[in-house]
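Enquirer: Take a look and give me a structure for this.
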Amino acid sequence: MKDINRIRGCLIGGAVGDALGYAVEFMKDSEIFRTYGSAGITEYTLVNGVAEISDDTQMTLFTANGLLLGTTRKMTRGIMAPYPHYISLCYKDWLKTQLAEDFKLEAPQYAWLNNIPEMNHSREPGRTCISYLLENRLGSTSNPQNNSKGCGGIMRVAPIGLYFEDNKYTIKDIDMIGAEAAALTHGHELGYIPAAMFVHMIHLLSHHSGVSVLDAVKDAKRIMSTLFPKAKHLHRLTGLVDRAITLSADSKIRDLDAIKELGEGWVAEETLAIAIYCSLKYEHDFEKAIIASVNHSGDSDSTGSVTGNILGAHLGIDTIPQKFLDNLELKEIILEIADDLFNDCKISEYSNTTDNVWEQKYIYHTYPNKI
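Expert: I've put the predicted structure just below:
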């Protein structure tokens, strides 16, 4: 069952981890602790009064836009392509936000998010995402276009786990939508299988009460072996996940040392493993988990984002400290997208239901400029 508190928590939580980690993304751990003190970075670094989000949150929102675009087409026209197709259309619109100034405020073809001026900023986008979207060389799990396993595939797919309900899609179907969304730009098995595993975890945690993070991890690991039985590199992911589980139960090890054993998060399996470690270690303390997830050498905004998605889905938005809600860039837009994922399209070609705002968003793509 959809839970608006958990959907909001997942998207806001991901943005919190992203914004906290973005300030230290390219810093070595020694530099982080030298700059911010023995606890590392624990508060936002504000730029013009704003805690800036990176491409991780941007692309997460465009993933959500793509899901709702596809459903709206099905509801209003009775036909649609697979969801990754609509996600790819929105990623191409996201690409416009990362390019030269004269591209930034062009009317989008599919994504209303391009109409938000604050969205039109380049925030250290991944080279793989940019190059393959520019070249229009988008792949799939059956037809990969590269051998990339960078974390650009996993950090954007949380909305897929949030959106679909069990009575409409099997959880394996949902996982595969996550894998295909990642495989658009990341063709290595470890570019898209961790994304499927992440989506599985998000779905269980956000839709089923009483599921622990460890329950979600173990079930996701089990399902990956059935979804991808011939994957040559699955053992690398499952081994790293098992190590994360073991480390999270060791009260004597420092977070930094544990994370160093798991990697730096530049590739998807390491991003997921670090996020799993932090989410298990601090399952009931969002703040401690987020702080641990970003204070290391490596891709701190992505490890923070995925950790925030997991615990936000598990604990809900009410558990996120106010200090992380204050000054968060695009907070209202993130909440609006979360609410759209929860409420879904109510318009149908067979009913007289109307929703002018929804139409401007997901049919005409002119919101909020024209209502």
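Enquirer: going forward, measure contacts between C-alpha atoms and count neighbours the same way
Expert: Will do.
Enquirer: residues in contact with the residue nearest the centre of the chain?
Expert: The residue lying closest to the centre of the chain (C-alpha atoms, centre = their mean) is residue 156, at 3.3 Å. Applying C-alpha atoms under 8 Å, 6 or more residues apart in numbering, we find residue 156 in contact with 56-57, 59-61, 63.
Enquirer: what's the distance between it and residue 30?
Expert: For residue 156, the distance to residue 30 (C-alpha to C-alpha, to the nearest Å) stands at 28 Å.
Enquirer: Here is the second sequence; please produce its structure so I can put it next to the first one:
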Amino acid sequence: MSIETGVSAPTLKSRIHGCLLGGALGDSLGYEVEFDAIDVIRRRFGPDGLTGFAAFSGGSHFSDDTQLTLYTVDGLVEALEWANSGVGADVNACLWLAYLRWLSTQGEAAGPSAPTPQARWIDGNTVLHQRRHPGKACISGLATGEMGTSVRPVNPASKGCGTVMRSAPFGLIPHITPDAVYKLSADAASLTHGHPSARQSAGIFSLLIHRLASGEGLREAAAGVTAHAANITDVAPELPERLQAALALADKGVVPPEELVRTLGEGWVAEEALAVALYAVLATLPDDSAATGPDTLPVQHFRAAVALAVNHSGDSDSTGSVAGNILGAHYGEDCLPGDWLKALEAPEVIRGMADQLVGVTTGEG
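Expert: This is a model prediction of the structure:
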């Protein structure tokens, strides 16, 4: 039983689907207001801001955050397919090739020095070919044609949130150590972003997802990764500072968006995006007496947390995406609002990639 929900713990399959779909829902809600200041959001949607998809007039769309998350899944799936067949593979090389295929979908070339990856199932889904304001560092880092590493990074000064928003899948791989989860994620971040905070924030986010997928509670996992961040060798100090600030702000409950931004930032850089999402999830954590109306407690929590994560003057799609990933990994699919899922763009593509990850990690068809 889950102490926080009073229901049976979700299966890994449910957590994988919940994490990927939840991230896409948060991304889609936030993408509608990504470049809007909070006063503009209030003028468009009322004093409470954007609280659901019913307010959309032209249908919902997810952004490059979901696209790159799914390509992360694909790179991991390919590496695990090789491993399951008894052949060792360079995981980061598989991820680099996956990201190069995403780069091609965006109409960009990696240059003559880069390899030409073989197409895979994911590449045939045209919804992933839409250009949805991709991050500049993700594009430029891949377009160098060089495989960045932590020792020889591309974009050495970049700490944008393009690393964090794609890194949930690393935490969904079972039967590997926390140190391995962190390293896989941080190494993959180096493919596009070189600043230590970008790499470390991605690794800590993946570690948070890993702890949740292993059954830890939200508060326990949040405190655990915050402590872990403070003890990283050569840590970028802004990461533990922002995480500690997120925990402290969550203790105050829901605060106005203006205070959120003053305290944690707008989410455009890696440690801020993670901190805003973590704050939103913890500040809206309900108790058992809060369940009212037709929604279950996990669904109520998802609605409230994602709305809090996107209604601010900042990078709303990335903070919403990370919050949705966290909640989906914790609760599984049970937290996803049915009306939001009906509005989600191309759910069959997201479920298709989730099923591939389930297949190579659990053997389930």
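Enquirer: Can you pull the TM-score for these?
Expert: Once the chains are laid over each other, their TM-score by TM-score structural alignment, normalised by the length of structure 2 reads 0.86; 334 aligned residues with a C-alpha RMSD of 2.3 Å.
Enquirer: ok, so of the contacts of residue 156 of structure 1, who is nearest residue 265 of structure 1?
Expert: Closest to residue 265 of structure 1 out of these is residue 56 (13.1 Å), distances taken as C-alpha to C-alpha.
Enquirer: Let me know the secondary structure of that closest one.
Expert: helix (DSSP: H, G, I helix; E, B strand; the rest coil).
Enquirer: so, if you compare the contacts of residue 156 of structure 1, which one comes nearest to residue 114 of structure 1?
Expert: For the contacts of residue 156 of structure 1, the closest approach to residue 114 of structure 1 (C-alpha to C-alpha) belongs to residue 61, at 10.8 Å.
Enquirer: Hmm, the closest one is touching residue 336, no?
Expert: No: taking contact to mean C-alpha atoms under 8 Å, the distance of 10.2 Å between residue 61 of structure 1 and residue 336 leaves them out of contact.
Enquirer: In terms of packing, which of those two has more residues around it?
Expert: Ranked by neighbour count (other C-alpha atoms under 10 Å), residue 61 of structure 1 and residue 336 place residue 61 first, with 25 against 13.
Enquirer: That one matches what in structure 2?
Expert: Residue 61 of structure 1 maps onto residue 70 in structure 2, with residues paired by TM-score structural alignment.
Enquirer: ditto for residue 305 of structure 1
Expert: So, by TM-score structural alignment, residue 305 of structure 1 is matched to residue 321.
Enquirer: mind checking which helix or strand that match is in?
Expert: helix 316-331 (DSSP states H and E).
Enquirer: how big is the offset of that helix relative to structure 1?
Expert: By mean C-alpha distance after the TM-score superposition for structure 1, the fitted helix 316-331 of structure 2 averages 0.6 Å away from its aligned residues in structure 1.
Enquirer: in that helix, what's buried?
Expert: Going by neighbour count (16 or more other C-alpha atoms under 10 Å), the buried part of helix 316-331 of structure 2 is 316-331.
Enquirer: Stretch 176-192 of structure 2 now?
Expert: Within stretch 176-192 of structure 2, the residues that qualify as buried are 178, 181-192, counting by 16+ other C-alpha under 10 Å.
Enquirer: What of stretch 251-271 of structure 2?
Expert: In stretch 251-271 of structure 2, residues buried by neighbour count (16+ other C-alpha under 10 Å) are 254, 257, 260-261, 263-271.
Enquirer: contacting residues around that stretch?
Expert: In this structure, residues lying in contact with stretch 251-271 of structure 2 by C-alpha under 8 Å, 6+ apart are 38, 159-164, 197-198, 201-202, 238-239, 242-243, 245-246, 249, 272-276, 280, 283-284, 308, 311-316, 318-319.
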